[in-house]
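Asks: sequence and predicted structure, then a few things I'm wondering about:
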Amino acid sequence: MIDRVIWIVLDSVGMGALPDAEKYGDVGSNTIGNISKALGGLKLPNMEKLGLGNIEGIKGLNKVENPIGCYSRFEEMSDGKDTTTGHWEMAGIYSENPFPTYPNGFPKEVVDAFESAIGRKMIANKPASGTAIIEELGEEHVKTGNPIVYTSADSVFQIAAHEEVISVEELYKMCETARNILTGDHAVARVIARPFVGEPGNFVRTANRRDFSLTPPHDTVLDILKKNNLNVMAVGKIEDIFSGQGVTEAVHTKDNMNGVDETLNYIKEDKKGLIFTNLVDFDMKWGHRNDVEAYGKGLEAFDARLPEILKAMKDTDILFITADHGCDPTMPGTDHSREYVPFLAYGKALKSNVNLGTRTTFADMGQTVAEIFSVEPIKNGESFLDKVKLN
C-alpha cells in the first residue's frame, strides 16, 4: 500500500544532451557529467546507493552493484527546455509549441501597454543575467524609480526592483499587470518578480522572488488528486509553476536547504497524498551563473541531506527524485540545456535495483502517481508502477 508520494525536482540537474539538442544549440551539454569532470568527481554516495550512477548514459558517477532504488532517464517530449514546460509535462501536459521568447527584447505593443498600465517607463528590455542586469542598471533604477524589465533565452518577463524603491507588494502587482497583458501570441510561460536590496556595487537579490505562470490548459495530476480529496503539498515554486491549480497547501522557500527542511516538515505531518518539491538553487544560483564549483557543492549538500528524508519516510511512502531540464554551467552562455533528466524511486513498497531504461516522456511520472492513488489517469504518459511495485 502506498499512501504518499514525495516528489523532489532538482531544478536543472540534467544528465546529457537529448537527440534533438542540436535544434536548441545544446550539443555537448551534460550537467552532471560535465560538472563531475570539471571538479575531478562528485561525492554523491546516497543518490548512487539509490542507483543514480547506474542510469543509462550517466557520466562521472559511481555504479553500485545492487542499488536499493529504481532508476531511469527521461526524455522530454514537449518542445522546449524551460521550467514550466518540464513540470507541466511531468504532471500530464504535452506542450506541442514552445512558449514565446524575446532575444531582441519585448515589442513596442507590449512595452507601451505595460508602461501605460503601471504609469512608469521601464528600463533594459533585453535578455540578461539577473545579477548582471541589476549591477548594470540598479543605480539608474534607484534614481528614477523605473523598473528593470528583462528576459532570457527562456520564455520569461522578469521585473527587477529595489525593495526600498518599489515595495515587494507593488512589484507583485506590476507582475500581475504584466501577466494580464502577456496573452495570445505574447503568452510567456512566466512573469517573475526579482526584488533586490543593497547599494550600488553591492546589490543582492532577495528571497522574495515570485513566479506568475500561465494557467495550465487542462487538469494535471495535481488537479485530479485534489478532486479526489487527496493532499497536494507544494514546496518551493511548485505553486507558482501551476498557478496554484491543484495545490491544497503550499510553502515557499529561501534556498535548497530550506526546501529540504519544509519537505521534511510535510513528511512529519503524515497527510495522505503528494508532497511536490522544487529545489531551485541548482538552476537559479549556479546553473545560470556558470558557477560550476557551487553547483557541485550544492549537489553534494542535497545528497548529504538525503538520509534524513529516507529515515523520515513511512513504510507507505515512496520517493521520486528527478529534474525538469538541464542547465550545464560548463557550457557557453547561461541558458537551460535540452537534456535527459535522471529519475530515482525508492520506498518499502517498491522493488530494488529496477532499471527502467530510457522513458520517452516526463508524463510517465505523473501517470504513475495517478495509478498509485487509483485516480483518473492523466492525458499523457504511461505508468511504470507494475514494473516497480512489490506484489
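Replies: Received the coordinates, thanks.
Asks: alpha carbons only for contacts and neighbour counts from here, please
Replies: Fine.
Asks: stretch 205-220: how far from the chain's middle?
Replies: Between the centre of stretch 205-220 and the centre of its host chain there is 11 Å, according to C-alpha atoms, centre = their mean, to the nearest Å.
Asks: got the buried residues for that stretch?
Replies: Neighbour-count burial for stretch 205-220, with 16 or more other C-alpha atoms under 10 Å as criterion, is recorded at 205, 209-214, 220.
Asks: reformat those as a markdown table; add distance to residue 357 and secondary structure.
Replies: Conversion of these to a markdown table gives the following (distance: C-alpha to C-alpha, whole Å; DSSP: H, G, I helix; E, B strand; the rest coil):
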| residue | distance to residue 357 | secondary structure |
| --- | --- | --- |
| 205 | 40 | strand |
| 209 | 37 | coil |
| 210 | 36 | strand |
| 211 | 34 | strand |
| 212 | 35 | strand |
| 213 | 32 | strand |
| 214 | 32 | coil |
| 220 | 25 | coil |
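Asks: looking at those residues, which one is closest to residue 359?
Replies: The closest of the buried residues of stretch 205-220 to residue 359 turns out to be residue 220 (C-alpha to C-alpha; 19.3 Å).
Asks: test my guess that that closest one contacts residue 92.
Replies: Yes: using C-alpha atoms under 8 Å as the test, residue 220 is close enough to residue 92 to be in contact (5.4 Å).
Asks: residues shared between the contacts of the two?
Replies: For the pair residue 220 and residue 92, residues contacting each of them under the criterion C-alpha atoms under 8 Å, 6 or more residues apart in numbering are residue 378.
Asks: where do the helices sit along the stretch 1-150 of the chain?
Replies: Per DSSP state H, counting those that start in this stretch, the stretch 1-150 of the chain carries helices over the ranges 21-24, 31-39, 45-50, 83-91, 108-118, 130-144.
Asks: of all these, which one is nearest residue 315?
Replies: Judged by C-alpha to C-alpha, the one of these that comes nearest to residue 315 is helix 45-50, at 16.5 Å.
Asks: for that closest one, name the packing helices and strands.
Replies: Of the remaining helices and strands, those touching helix 45-50 by 3 or more C-alpha pairs under 8 Å, 6 or more residues apart in numbering; DSSP states H and E are helix 292-312, strand 341-347.
Asks: mind naming the longest strand for the protein?
Replies: strand 190-199 (DSSP state E).
Asks: which outside residues touch that one?
Replies: The contact list for strand 190-199 (C-alpha under 8 Å, 6+ apart) reads 84, 155-164, 168, 171-172, 175, 178-179, 203-214, 241.
Asks: for stretch 107-120, same thing?
Replies: Taking C-alpha under 8 Å, 6+ apart as the rule, stretch 107-120 contacts 121-122, 146-147, 174, 177-178, 181-182.
Asks: dropping in the other structure now:
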Amino acid sequence: METINRVILIVLDSVGVGELPDAGEYGDIGSNTVGNIVKACGAINIPNMSRLGIGKIEGINYLSVPEKVEGCYGRMAEVSKGKDTITGHWEIAGLHLDYPFPTYPDGFSNDILDRFEKLTGRGVLANCAASGTEIIKEFGEEHVKTGKLIVYTSADSVFQIAAHEEVVPIEELYRICQIARDMLQGENMVGRVIARPFIGQPGNFTRTANRRDFAAEPIADTILDKVKQKGLDVIAVGKIEDIFSKKGITEAEHTKNNMNGVDVTLKYMKKQNKGIIFTNLVDFDMLYGHRNNAEGYKQALEEFDKRLPEIISSMREDDLLIITADHGCDPTTDSTDHSREHVPVLLFGHSIKQDIDLGTRKTFSDIASTIADIFGIENDFDGESFYQKIILSKV
C-alpha cells in the first residue's frame, strides 16, 4: 500500500445537498441545491460522480447509483455561524466561527463611507444590497461620467466595489480594495472586500474575470498553515488564496472559470509536489446559484463531471482526491443568496477503500482532521478524522 503524500481538495462552490437542521434560522427551509435542480430540470447526467457514490449519500434518492461504486461518500454539516464562502472554507480547513461576519442589508453607515471616500479620494454611488449585474446597469453610466465607485453589498458579509476597467484600472481597483480591507476591521470586519471590474458601454456593461476577493485573515492557524509548516506544498487554485488572505499558502494561481480551474489543477497535479492542491470552482455559485439559473447550474455540474476522468487518470498512486462544497445556493428558490445546507464529500484514491459510507459528518472540519492524520500532524482541530475508515490496511 502506498502512503498518501498529496491531497487534491476541490470545492464545488455552493453545491449543497439539502437543508441543515437549523436552516429555518437562516430562512432556508426547503433549500436543496442539487435536489431541487433535478426537480426543476430533470435528471443530471453525472456518471463519474455517481461512480464515486454521490447517489448513495444520505438524503439523496434522486441520482443514479452504478453497480460498482469506486469511491467513499458522505455529507457534512456546518457548525460555524453563517453560510458564506469564507465561513465554509475556513471550517473545511479546521477553523470554526462562533459568530457570523457582520452584514449590511440597508447599506453601509455614513461613518464607513466617509472614511472610505477620504482614504481613496473618490466618491461613492449606490450603497445598497443588490445584484452585481443589476447594480452596474443602474449606476454604470454615472460611474463612467463621474469616476465615483459603485459600492454595494448582499446578504453575505461583503463590501463590493464595482468599477469600469477604463475608468479605474485593475491595479488601482485592487489598491482601493486593499484600503477598504485594511479599514474594515473590528466590529465592521466584513468577510470579504470584492473587486468587481466591468467593461462595455451604457446598456451593455459586462463584468470581467478580473474579480478579486480580499478576505479577512483567518483568526487562527488552519490545516493549510500546519501543512506548510511541515515543509509541504499548499497550492491554491482559484479564489482559495483570497479566501485565506494568502495565509498558509505556498503557491497560488487565480482562474477565470470552472474549466480553467480544472486545467490549472491538472497542471499542478502533473508536477512533483507533495502536500495539498486546494481548488475552488466558483461558477456554480457566481454564475448560476446567485442568478437563479437552474438549467445553467445543471449544465455546469455536467461539465465538471465530464472532466473528472481527466483528474482521476492524472492521479498518482499516492494521491487522495476529495470533492466537497462550502454551502448551498439553491437556484430554484426566490432567494438569490446562499443557503444553509449539507455539503457532499466524495473521495477517490488508490490507497483507500471503495464503497465506504462516511455518513453525516458533524462538521466540515472532519476534512482538516483527516488531512492532519494523513500527514502526521497533531490533530487539534474540532473535527473527527475519517482516515482510519477509508485507508487500506497494510498487507
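Replies: Looks like it came in fine. Bear in mind that the values here come from a model prediction, so they are computed numbers and not experimental data.
Asks: on that earlier part again, any chance of the helices and strands packed on helix 45-50 of the first structure in a markdown table, with mean neighbour count too?
Replies: Shown next, in a markdown table, are those (neighbours: other C-alpha atoms under 10 Å):
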| stretch | mean neighbour count |
| --- | --- |
| helix 292-312 | 16 |
| strand 341-347 | 26 |
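Asks: need those in a markdown table (columns: distance to residue 46 of the first structure).
Replies: Rendered in a markdown table, the data for those read as follows (distance: least, C-alpha to C-alpha, whole Å):
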| stretch | distance to residue 46 of the first structure |
| --- | --- |
| helix 292-312 | 6 |
| strand 341-347 | 11 |
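Asks: of all the ones you listed, which one is nearest residue 389 of the first structure?
Replies: Each of those was checked against residue 389 of the first structure via C-alpha to C-alpha, and the shortest separation belongs to strand 341-347, namely 9.2 Å.
Asks: what's the counterpart of residue 71 of the first structure in the second structure?
Replies: Mapped onto the second structure by TM-score structural alignment, residue 71 of the first structure lines up with residue 73.
Asks: follow-up on the earlier one: from the contacts of strand 190-199 of the first structure, which land in helices?
Replies: Those of the contacts of strand 190-199 of the first structure mapping onto helices are 84, 168, 171-172, 175, 178-179, 241, per DSSP state H.
Asks: quick one on the thing from earlier: between the contacts of stretch 107-120 of the first structure, which is nearest residue 40 of the first structure?
Replies: Checking those against residue 40 of the first structure with C-alpha to C-alpha, the nearest one is residue 147 at 42.2 Å.
Asks: show me what contacts the aligned partner of the closest one in the second structure?
Replies: Structural alignment places residue 147 of the first structure opposite residue 149 in the second structure (criterion: TM-score structural alignment). With contact set as C-alpha under 8 Å, 6+ apart, residue 149 of the second structure has these partners: 122-125, 143, 161-163.
Asks: kindly recompute the last result at 10 Å.
Replies: 117, 120, 122-127, 139-140, 142-143, 160-164, 167-168, 173, 176 (C-alpha atoms under 10 Å, 6 or more residues apart in numbering).
Asks: just the buried members of the residues you listed?
Replies: 123-127, 139-140, 142-143, 160-164, 167-168, 173, 176.
Asks: show me what residue 278 of the second structure lines up with in the first structure.
Replies: In the superposition onto the first structure, residue 278 of the second structure corresponds to residue 276 when matched by TM-score structural alignment.
Asks: quick check: chain neighbours aside, which residue is closest to residue 343 of the second structure?
Replies: Counting by C-alpha to C-alpha, 6 or more residues apart in numbering, the nearest residue to residue 343 of the second structure once its immediate chain neighbours are dropped is residue 16, at 4.7 Å.
Asks: the one you found matches what in the first structure?
Replies: Taking TM-score structural alignment as the alignment basis, one finds that residue 16 of the second structure is matched in the first structure by residue 14.
Asks: I'd like the distance between its match and residue 112 of the first structure.
Replies: 38 Å (C-alpha to C-alpha, to the nearest Å).
Asks: ok, the two, which is more surrounded?
Replies: In terms of neighbours (other C-alpha atoms under 10 Å), residue 14 is the more surrounded of residue 14 of the first structure and residue 112; the figures are 30 against 12.
Asks: correct me, but the more buried one touches residue 299?
Replies: No: assessed by C-alpha atoms under 10 Å, residue 14 of the first structure is found out of contact with residue 299, at 11.9 Å.
Asks: between those two, which contacts overlap?
Replies: Contact with both residue 14 of the first structure and residue 299 is made by residues residue 32, according to C-alpha under 10 Å, 6+ apart.
Asks: counterpart of residue 58 of the second structure over in the first structure?
Replies: Using TM-score structural alignment to pair residues, one finds that residue 58 of the second structure aligns to residue 56 in the first structure.
Asks: for residue 200 of the first structure, see how far away the residue lying farthest from the centre of the first structure is.
Replies: Relative to the mean C-alpha coordinate of the first structure, counting by C-alpha atoms, centre = their mean, the farthest residue is residue 143 (34.3 Å). From residue 143 of the first structure over to residue 200 of the first structure the distance is 11 Å, taken as C-alpha to C-alpha.
Asks: now do residue 333 of the first structure
Replies: Taking C-alpha to C-alpha, one finds residue 333 of the first structure at 25 Å from residue 200 of the first structure.
Asks: could you do residue 189 of the first structure as well?
Replies: If you measure residue 189 of the first structure against residue 200 of the first structure using C-alpha to C-alpha, the figure is 31 Å.
Asks: and for residue 292 of the first structure?
Replies: Look at residue 292 of the first structure and residue 200 of the first structure: by C-alpha to C-alpha, they are 27 Å apart.
Asks: I appreciate the help and will end here.
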